[in-house]
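Student: quick one: sequence and predicted model below, then my questions.
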Amino acid sequence: MTHVTPLLRRYAAGLTLLLLLLNTALAAPPVPAPPTIAASSWLLIDYDSGRVLAEHNADQRLEPASLTKIMTAYVVMREIREGNVGLEDQVLVSKKAWKTPGSRMFIEVGKKVPVKDLLHGMIIQSGNDASVALAEHIAGSEQAFAALMNEEARRLGMYDTHFANSTGLPDEAHYTTARDIAKVAAATIRDFPEFYPWYSVKEFTYNKIRQHNRNKLLWRDKSVDGLKTGHTQAAGYCLVASAKRDGMRLISVVLGTGSENARAKESQALLNYGFRFFETHRLYGAGEALTRVRIWKGTREKLALGLEKDLYVTIPKRQYKNLEAAMNIEPRLMAPVDKGEKVGTVNITLNGETVASVPLVALEAVGRGSLFQRARDSVLLWLE
């Protein structure tokens, strides 16, 4: 059973389904091709809808350099959230952590440093020494911590990623893709809103040494609020950036650019392209009743249907009026039905092309009816 409906609109009295018949659908203006990006691999996605707006070699396995620390920080944040580690916990700096090469926050061997300072030093200053100190404190060794990183990667669907260390220093067994690193960036924004603002901090001082955040876009574009830079000779200059304008958030990834300025310039070009030519809309909210349908042989006659998650779509600008929603619902729904059980789909189309398709679920449970209710409904079904 298919119901073609307009998008839900809010009224003071509640939510009502309206059928919008677009007699004259406007032809969609063509979206220009993405800008030419001087990078080995790159990706631009909308944070809310997950739609990829532009990409090149996004599934190519490459060294991530210090972009690795987005996952390192994610694991640390999860450990803090779960109560296994506290921000004020004192971390004893090992010789291994102290002597780790590359960028550092200049911690000293044998000294104790709060987790909070190490996390700042890793995120803002890209300290390899801080990364190793945190890894050893949480898991006992950097190798054991890398196993936690890989476990999180699998959970987040980063199937083309493997971490061999917490820093991003070169290792043949250490790689990711632009698509995968965007997933942990989005997860950081979604899962840890209390920590994400740390990625926008422009400088951090530790041990009387002040260092600036290497993400140049934090100074160039006020809409940019994260995330992380990276660089090794093999990886080139890399940047994962996120920006929010007028309620729309984009995430860009560039891997393998030629310089610090290039990674900022190419990231800015991607973000500007996305904001210039696309817009994102929240169509339906999680748990909102989109419709109520007849359910047979149950303890009640009507069942509310909706979505488990908010539904966002990203479309070319000025095309919202041409969106249509179709609900495909299983015919003759029979009790019992569990809350959250899939009973159909919601399909969103733009000028005839599908832009989203999500499960339509029961918003409440309906138990098996009494003998009388089942017998009555059997007769009614027979008479249909």
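Tutor: That came through, no problem.
Student: hey, let's count contacts and neighbours off CA atoms from now on
Tutor: Fine.
Student: so who does Ala326 touch?
Tutor: The neighbours of Ala326, taking CA atoms under 8 Å, 6 or more residues apart in numbering as the test, are 2-5, 346-348.
Student: err, Val76, not the other one
Tutor: Going by CA under 8 Å, 6+ apart, Val76 touches 134, 138.
Student: and it, that one's in a helix?
Tutor: Yes: looking at Val76 with DSSP: H, G, I helix; E, B strand; the rest coil, it is inside a helix.
Student: against Gly121, how distant is the nearest residue to Glu88 once chain neighbours are set aside?
Tutor: Closest residue in space to Glu88, ignoring its immediate chain neighbours: Pro114 at 5.1 Å, by CA to CA, 6 or more residues apart in numbering. As judged by CA to CA, to the nearest Å, Pro114 and Gly121 stand 11 Å apart.
Student: what's the answer for Thr100, then?
Tutor: Taken as CA to CA, the span from Thr100 to Gly121 is 14 Å.
Student: which one of those two has more residues nearby?
Tutor: Gly121 (26 against 18; other CA atoms under 10 Å).
Student: show me what whichever strand or helix holds Thr349 is packed against.
Tutor: Taking DSSP states H and E as the criterion, Thr349 maps to strand 342-350. Here strand 342-350 touches strand 323-329, strand 353-362, going by 3 or more CA pairs under 8 Å, 6 or more residues apart in numbering; DSSP states H and E.
Student: packing partners for the last one?
Tutor: With contacts defined as 3+ CA pairs under 8 Å, 6+ apart, the packing partners of strand 353-362 are strand 302-306, strand 342-350.
Student: ok, the spatially closest residue to Ser357 that is not a sequence neighbour - contacts?
Tutor: Distances taken as CA to CA, 6+ apart put Asn347 closest to Ser357, at 4.4 Å, once the chain neighbours are dropped. By CA under 8 Å, 6+ apart, the contact set of Asn347 is 325-328, 354-358.
Student: right, and the helix or strand after the longest helix seen in the chain?
Tutor: The single longest helix within the chain, with elements called by DSSP state H, is helix 260-277. Once helix 260-277 ends, the next helix or strand along the chain (criterion: DSSP H and E) is strand 278-284.
Student: which other helices and strands contact the longest helix of the chain?
Tutor: Judged by 3+ CA pairs under 8 Å, 6+ apart, helix 260-277 is in contact with strand 41-46, strand 236-245, strand 248-257.
Student: for it, buried residues please.
Tutor: By neighbour count on 16 or more other CA atoms under 10 Å, the buried set for helix 260-277 is 260, 262-271, 273-275, 277.
Student: ok, second structure coming up, stack it against the first:
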Amino acid sequence: MGMFARAAATGFVACLVLGLARETAAANPTIVVDAASGKVLEAHDATRPWYPASLSKLMTLYTVFKALKDGRVDGGMPIAISPRAARQAPSRMGYPVGTMITIDDALKMLVVHSANDIAVALAEGVSGSVDNFAAEMNANAKALGMAQSYWVNPNGLPDPRQVTSARDMALVADAIITQFPQYDQLFRIQTIRSGDSVLRTHNALVYRYPGTDGMKTGFTCAAGFNVVATATRNGRKLITVVMGAPTPKERTNQAVALFESNYDNQGGGLFTSAPLAAQLPASAYAAAPDMRDIACNRKRGGDAAAESEDTAEVLPGKAQEASAASPLLTSWTVAPPVEVGPYVGPRRPLFKLPNTPILADLPARSTTKQARAKAGAETAAGYAETSKGMAMPSQLTDPKLNKGRKNLKKLATEKTAGKKVKPAAHAKPPAKPSRHKKHHPDS
């Protein structure tokens, strides 16, 4: 086949894929925004309430970025995996309770692996509890003009109260791009390595669609397959949001189709140049739909397996199938992994959380599986979860241990004063000295 014939055939297939993807896109909310001007280039049901799933983590990232900017925390600060964090459903890193990680590493795990346990650890580390962090998320969303959004958790695991819209997700993506450009590279990471595990991003666009530089996918049965994606071509960055696609493949193809059809679109007077938050009218829909019958009719395990099933899109065995589906996607090119893992720095106390005591020194963590398991088991024994979900050493809350400390202090004080002290009724009598000292070198 000649060069022109091949070009014509490729063009026909590309147009066919774009057309099919755009027909599918009409069934679910989408929006495309010019990042530089904030102008809406294309939108369909963009203000309709929708379950965000793991797109919630973009709001979590924005809230953590603000805390870093305000100096409340720093990137090298270690945070702990609490019992509440460890109980989160997949996708997760799976570190034992008590494992320490830095905020910098936590951000990478959140973006690349969409780790639900890490989202909770960040929330507790930054704001003291999940409830406090959710309140900050809502305050930030209101300040950004996110009219359809309400947050109750930092990871997007199913909760009927947690809703957003395609327009609102474009708003937070635009805010991250414009307010925190120093974190651009974070969203370009394709793989991370923690110990023996190499984890690849759920977002196939990052390594298969030229120019993609972020941001985040999300999936639950109720939400369907969501994505907020950014891509740059000839210096122009677009933000594309797809909500509720029926499969990960269709989510990717819809995003590609929207990028391709809007790179040369300057708006055409369709929408005003007003701020993004004011460009689209409110939706006529009052509540988010449940996509379970469409997105999960072939799945087992329902929402409990939700986010982890995004990985079906990025397994190497699917490369040929995905390439045939969209000739606009390039071959798979995955960069070497970025190292992350448990905190291995010198021993140091944790930072002081609001209204809580400073946690005791914790040993440095090893990256080996055996050492992590041993250290996690040792630390877990000293942790208790308060009603707010905070992880605190049990010796600070155990009344028996505290009573014992008081008794010891009292005994020491009375002994210093020269008083004879009777042993406590429950105290064990001292052991009799052995007659064979040579067998007891420590006696």
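Tutor: Structure received. What you see is a predicted model, and the numbers here were worked out from it, not measured in a lab.
Student: picking up where we left off before, and the two most separated of the contacts of Asn347 of the first structure?
Tutor: Farthest apart among those by CA to CA are Asn328 and Val355. That separation is 15.6 Å.
Student: now the helices for the second structure?
Tutor: Along the second structure, the stretches classed as helices by DSSP H are 3-25, 56-69, 83-86, 103-113, 116-127, 130-144, 166-179, 205-208, 248-262, 292-295, 319-325, 369-380, 399-416.
Student: deepest of these, which one?
Tutor: Greatest average neighbour count among the helices of the second structure goes to helix 116-127 (a mean of 27), per mean count of other CA atoms under 10 Å.
Student: need the counterpart of the residue nearest to Glu88 of the first structure in the second structure.
Tutor: Correspondence of Pro114 of the first structure to the second structure, assessed by TM-score structural alignment: Thr102.
Student: who touches Gly50 of the first structure in this structure?
Tutor: With CA under 8 Å, 6+ apart, Gly50 of the first structure has no contacts at all.
Student: which residue in the second structure aligns with it?
Tutor: With TM-score structural alignment as the criterion, Gly50 of the first structure pairs with Gly38.
Student: what about its match, distance to Asn138 of the second structure?
Tutor: 22 Å.
Student: likewise for Gly75 of the second structure?
Tutor: As defined by CA to CA, Gly75 of the second structure lies at a distance of 23 Å from Asn138 of the second structure.
Student: again, but for Val64 of the second structure
Tutor: Distance of Val64 of the second structure to Asn138 of the second structure, computed by CA to CA: 13 Å.
Student: and what of Pro246 of the second structure?
Tutor: To Asn138 of the second structure, Pro246 of the second structure is 28 Å away according to CA to CA.
Student: list the contacts for the spatially most central residue of the second structure?
Tutor: For the second structure, the residue nearest the mean C-alpha position is Leu110 (3.4 Å; CA atoms, centre = their mean). Going by CA under 8 Å, 6+ apart, Leu110 of the second structure touches 57, 116, 118-119.
Student: residues in the first structure aligned with stretch 172-192 of the second structure?
Tutor: Using TM-score structural alignment, stretch 172-192 of the second structure lines up with residues 184-204 of the first structure.
Student: distance between the ends of that stretch?
Tutor: Start to finish, the residues bounding stretch 184-204 of the first structure are 24 Å apart (CA to CA).
Student: what residues does that stretch touch?
Tutor: 47, 70-71, 74, 77, 120-121, 123-125, 153, 156, 210-213, 218, 224-228, 240, 251.
Student: how far is stretch 211-231 of the second structure from where the chain is centred?
Tutor: 12 Å (CA atoms, centre = their mean, to the nearest Å).
Student: what range in the first structure matches that stretch?
Tutor: The aligned range for stretch 211-231 of the second structure is 223-243, by TM-score structural alignment.
Student: end-to-end on that stretch?
Tutor: For stretch 223-243 of the first structure, the end-to-end distance is 5 Å (CA to CA).
Student: just the buried positions in that stretch, please.
Tutor: Buried, per 16+ other CA under 10 Å, within stretch 223-243 of the first structure: 223-232, 235-243.
Student: what does stretch 176-196 of the second structure give?
Tutor: Applying 16+ other CA under 10 Å to stretch 176-196 of the second structure flags 176-177, 186-194 as buried.
Student: and these, which two are furthest apart?
Tutor: Most distant of these, by CA to CA, are Ile177 and Ser194, 27.5 Å apart.
Student: Asn84 of the first structure: how many residues sit nearby?
Tutor: Asn84 of the first structure, neighbours per other CA under 10 Å, totals 10.
Student: that one maps to what in the second structure?
Tutor: Using TM-score structural alignment, Asn84 of the first structure pairs with Arg72 in the second structure.
Student: distance check, the residue nearest to Thr201 of the second structure when sequence neighbours are not counted against Arg233 of the second structure.
Tutor: Leaving aside its sequence neighbours, Thr201 of the second structure sits nearest to Val112 (CA to CA, 6+ apart; 4.5 Å). Distance, Val112 of the second structure to Arg233 of the second structure, by CA to CA: 23 Å.
Student: Glu124 of the second structure too?
Tutor: Taking CA to CA, one finds Glu124 of the second structure at 38 Å from Arg233 of the second structure.
Student: same check, this time on Ile81 of the second structure
Tutor: Ile81 of the second structure is 40 Å from Arg233 of the second structure, by CA to CA.
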